[in-house]
Structures are given as structure tokens and as C-alpha cells.
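Visitor: Any chance you could fold what I've pasted below:
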Amino acid sequence: MNKIRKQEYARLSGKNRKYIKGQKYILLSNRENLTSDGKTSLNKLLVANKRLNTAYLLKESFGQLWNYQTEGWARKFFNNWKNSLKWQKLEPYEKFIKLIERHWDGIAAYSKPENKVSLRFVEGLNNKIRVFQHRAYELKDEEYLKLKVLTCMLKKI
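Guide: Predicted coordinates for the structure are as follows:
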């Protein structure tokens, strides 16, 4: 989305450029997270520039992918989303599609309800791993680090 904003800024001149300048945060934020002034600025920007409007709508609609509970429905949504990009000529989104295709297995795994882990747990585990790595800086044994991580997740007796 930001690359498209930069491309449009470079392409336009004069009066039309002023709508795009300083709007990075507004374009990258979700609509529900914007203040009323932010929503007003966003609407003005999207009315003024059709290409940014299209890119923004595609960005917002892509967020629905994370709501699907089965891989089949998620894949169907992604294919429909990808097909809607065919005639838009948005090169950064074409690169994004290739990225998603490369990582589809992980994305599909996320769509399964049993794989939805809270971020709090993941962040806590990452912090423990960093502590282990810091304490065992001189140790070069990766297997020992794996063992320490696994044992930290066991319930205490």
C-alpha cells in the first residue's frame, strides 16, 4: 500500500499531490482505528485518487482472510481476492500475492482453530528463549537450547 502511495505521489503534480502528502499513517491503518478527522482525511484522499482507492479497498478486504476457520474457505477467498487484482495493474500487490503463495502452508495452518495461539503466549515464550540464549551465550549446542525451551513449557510438579 505504501509503495502505491509513493508511486502516486511521484506520478502526480501540483494540487493533486497535496492530498497524498503526509497520509501514510491513514492509508496503512485500519479504518476502525482512525479518529473522525482521520476518517475524513481518508475519504478525501480516496475520492481524489482512484488508484489509491482501489488499493485501499483491496487492502481492507484482504484482512477478512484471517477470519476463515477452514483452509478451503480461506483458499477460495484468496483466489477470489487474487482474481479481483487481475486488471488493476498494482505491481506491489502482485509481489504480495507471490509472497502469500510461498507461505500458504503457514497461513492455512493458522486458519485451523486448534492452531490459533494467543500472542501473549507466543511473546512470553519468545522472551524465555531470549533469556536462555543470553544466559547460554557461550554454549554452541542447539539441541541443549531446544531441550531448555521444551522443559520451560512443562508444568511444575
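
Visitor: When you work out contacts or count neighbours from here on, use the C-alpha atoms and nothing else.
Guide: Will do.

Visitor: Tell me how far residue 108 lies from residue 53.
Guide: Here the distance between residue 108 and residue 53 works out to 29 Å (CA to CA, to the nearest Å).

Visitor: Who has more neighbours out of these two?
Guide: residue 108 (20 against 17; other CA atoms under 10 Å).

Visitor: Is that one part of a helix or strand, or is it coil?
Guide: Of the three states, residue 108 takes helix according to DSSP: H, G, I helix; E, B strand; the rest coil.

Visitor: Report the spatially nearest residue to it, omitting neighbours in sequence.
Guide: residue 71 (5.2 Å; CA to CA, 6 or more residues apart in numbering).

Visitor: how deep is the one you found tucked in, by neighbour count?
Guide: 17.

Visitor: Could you do residue 25 as well?
Guide: By other CA under 10 Å, the residues close to residue 25 number 12.

Visitor: What helix or strand is it located in?
Guide: helix 24-28 (DSSP states H and E).

Visitor: Give the other helices and strands that that helix contacts.
Guide: For helix 24-28, the elements it packs on are helix 2-11, helix 36-48, judged by 3 or more CA pairs under 8 Å, 6 or more residues apart in numbering; DSSP states H and E.

Visitor: will you turn these into TSV that also has distance to residue 61?
Guide: Converted to TSV, these look like this (distance: least, CA to CA, whole Å):
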stretch	distance to residue 61
helix 2-11	16
helix 36-48	15
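
Visitor: Of the ones you listed, give the one that comes closest to residue 148.
Guide: Judged by CA to CA, the one of these that comes nearest to residue 148 is helix 2-11, at 41.1 Å.

Visitor: and this one, so I can compare the two:
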Amino acid sequence: MKRERLDFLADSPLYTKRLAFYVGRRVRASTIQDVARELKLDWHTVKELEKPYMRAQLERAGTPSPRAIGIDEVSIRKGHTYRIVVSNLIRSRPIWFGGEDRSEASMRQFYDWLGENKAKRIRLAVMDMGKPFRNVAGEKAPQAAILFDKFHVMRHLGEALDKVRKSEYARLSGKERRYIKGQKYTLLSGKENLSIDGRKALKTLLAANKRPEYRLPAQGVLRPALGV
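Guide: Have a look, this model is predicted:
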């Protein structure tokens, strides 16, 4: 038995390329679930039909030459199975997805795919504070400035502030603990997100922790302005 190959069929012999490309264009503006409901198809069928359209778009775009890239990882299964995603920040679109984990070896696969000449044209690399991404960027694109994304910087600052808050609460006793007790949200939130009571509490905390101003006496000795 022999099956004749027809050029107008998609990867699946049950659908035409025209339908596959229609599904691909629809998924650009809608979710897979919405398109599946609209066309009365299974979710996995829509997912498979989308792939030929995506491959055609990648071939049409060719290998990019980004000036600013964003590097992050995504979890693809439950647990700790990750892949690296690199985006062109100027054009606001992903350009590479791969690797086996978040290691330096996986990160090097992107630069090998991009090529040495195009890697030298990168001027900015935005990433988290993990060493693998930073080390490989310094190795493959040393001319690029490295910028840590705000989320990870703020997370580390929040953790440091919470650590100090707990240590100060343990150090104080009695009425002095009123400056720390119940103030975690006040300390870790932005001022614009606080309620009126929260802003009053923050003002009290800042006043209690304000360092005294210093002035330079005639003798040239630094002393507190309050004479303490």
C-alpha cells in the first residue's frame, strides 16, 4: 500500500496547509483555547497546526542581529525542568528558545547559534542575577553592558530589609518593639501603595530612625547639632 504525497497537505494528512496557516494567524491574536472553540477542534490539534506557521515565520525572519537582549528561563514541566528564552528587546519578540537547563553550557548554545560576529554587536544584556547568564555574557559578548532586571534586585532588597527587621525586633524589648511589630507590610511596600494609617506609621518609623544632623564647630571637631 502506498500513500500519495500531496503538496497542499499540512504535517497532519487530515488538514490542509491553508487551514494550518489560518490557525497560525488566528493564534497570533487569540489563545489556543479560543481558536479551538471557534473552529471546533481539539486544543492539541490547534497546537500542532500552529507549528508550520511558526516555522515559516522563523525562516522568513532569518537569524536576527539584536542590539539589546533579554535573557530568562521558563519552566516547561512540573518540577525543575527549564529552558532558556532570549528576546530582542528593541523589537519586543523572542528570538531563541533552547538549552537543557539554566547552566553555562545551555547559555552558550544561544551565542553559538547567533554567531561570533552578531554576538559582538550586542550592546545590552538584561538578565537575572544568576552567575551562568552573567559569566557567559562576559565570555561571548564582553562589550555588552549587563543590566539586572528590577524584579530580582527588588527581591534581594526586600529579603535584606526583612532580615534587618527581624534582627532589630529580636534586639529590642518592651515598648521599643512597637516600631517593628506589625510593620512588615509598611516597610516592604512602596509609599504610594500605603493607606493613610500606613503612611503615618512609616513617618513615625523614619522619624525614630533619623540620624542627627552634624555641624562643624569652630574647633574643627564634628559634634551632633543637638549637643548630644
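
Visitor: what TM-score comes out when they're superposed?
Guide: Aligned and superposed, the two chains score 0.30 in TM-score terms (TM-score structural alignment, normalised by the length of the first structure); 51 aligned residues with a CA RMSD of 1.7 Å.

Visitor: sorry, back to before: distance of the residue nearest to residue 108 of the first structure from residue 97 of the first structure?
Guide: 17 Å.

Visitor: try residue 6 of the first structure
Guide: From residue 6 of the first structure to residue 97 of the first structure the distance is 20 Å (CA to CA).

Visitor: Please apply the same query to residue 25 of the first structure.
Guide: Distance, residue 25 of the first structure to residue 97 of the first structure, by CA to CA: 23 Å.

Visitor: Then residue 60 of the first structure?
Guide: 15 Å.

Visitor: what do you get for residue 20 of the first structure?
Guide: Separation of residue 20 of the first structure from residue 97 of the first structure (CA to CA) stands at 25 Å.

Visitor: One more: residue 76 of the first structure?
Guide: In terms of CA to CA, residue 76 of the first structure sits 14 Å off from residue 97 of the first structure.

Visitor: and the two? which has more neighbours close in?
Guide: Relative neighbour count places residue 97 above the other of residue 76 of the first structure and residue 97, with 17 against 12, counting by other CA under 10 Å.

Visitor: Packing partners of the longest helix seen in the first structure?
Guide: In the first structure, assigned by DSSP state H, the helix with the most residues is helix 119-135. Contacts defined by 3+ CA pairs under 8 Å, 6+ apart place helix 119-135 of the first structure against helix 142-152.

Visitor: how about the helices in the second structure?
Guide: Going by DSSP H, the second structure shows helices at 17-29, 32-39, 43-61, 104-114, 116-119, 131-140, 150-171, 184-188, 196-208.

Visitor: Go through those and name the closest to residue 81 of the second structure.
Guide: Among the helices of the second structure, helix 104-114 sits nearest to residue 81 of the second structure (CA to CA), with 12.7 Å.

Visitor: Buried ones in that closest one, by neighbour count?
Guide: 104, 106, 107, 108, 109, 110, 111, 114 (16 or more other CA atoms under 10 Å).

Visitor: quick one, it and helix 131-140 angle?
Guide: Orientation of helix 104-114 of the second structure against helix 131-140 (axes from the mean of the first three to the mean of the last three CA atoms, to 10 degrees) gives an angle of 40 degrees.

Visitor: excluding its backbone neighbours, what's nearest residue 97 of the second structure?
Guide: residue 85 (4.7 Å).

Visitor: my read: that neighbour touches residue 69, true?
Guide: No: counting by CA atoms under 8 Å, residue 69 is not a contact partner of residue 85 of the second structure; they are 10.1 Å apart.

Visitor: Report how many residues lie close to residue 46 of the second structure.
Guide: Other residues close to residue 46 of the second structure by other CA under 10 Å number 22.

Visitor: In contact with it, which residues?
Guide: Listed by CA atoms under 8 Å, 6 or more residues apart in numbering, the contact partners of residue 46 of the second structure are 23, 32, 35, 36.

Visitor: Mind putting the residues you listed into a markdown table with distance to residue 60 of the second structure and neighbour count?
Guide: Shown next, in a markdown table, are the contacts of residue 46 of the second structure (distance: CA to CA, whole Å; neighbours: other CA atoms under 10 Å):
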| residue | distance to residue 60 of the second structure | neighbour count |
| --- | --- | --- |
| 23 | 18 | 24 |
| 32 | 23 | 21 |
| 35 | 24 | 20 |
| 36 | 26 | 18 |
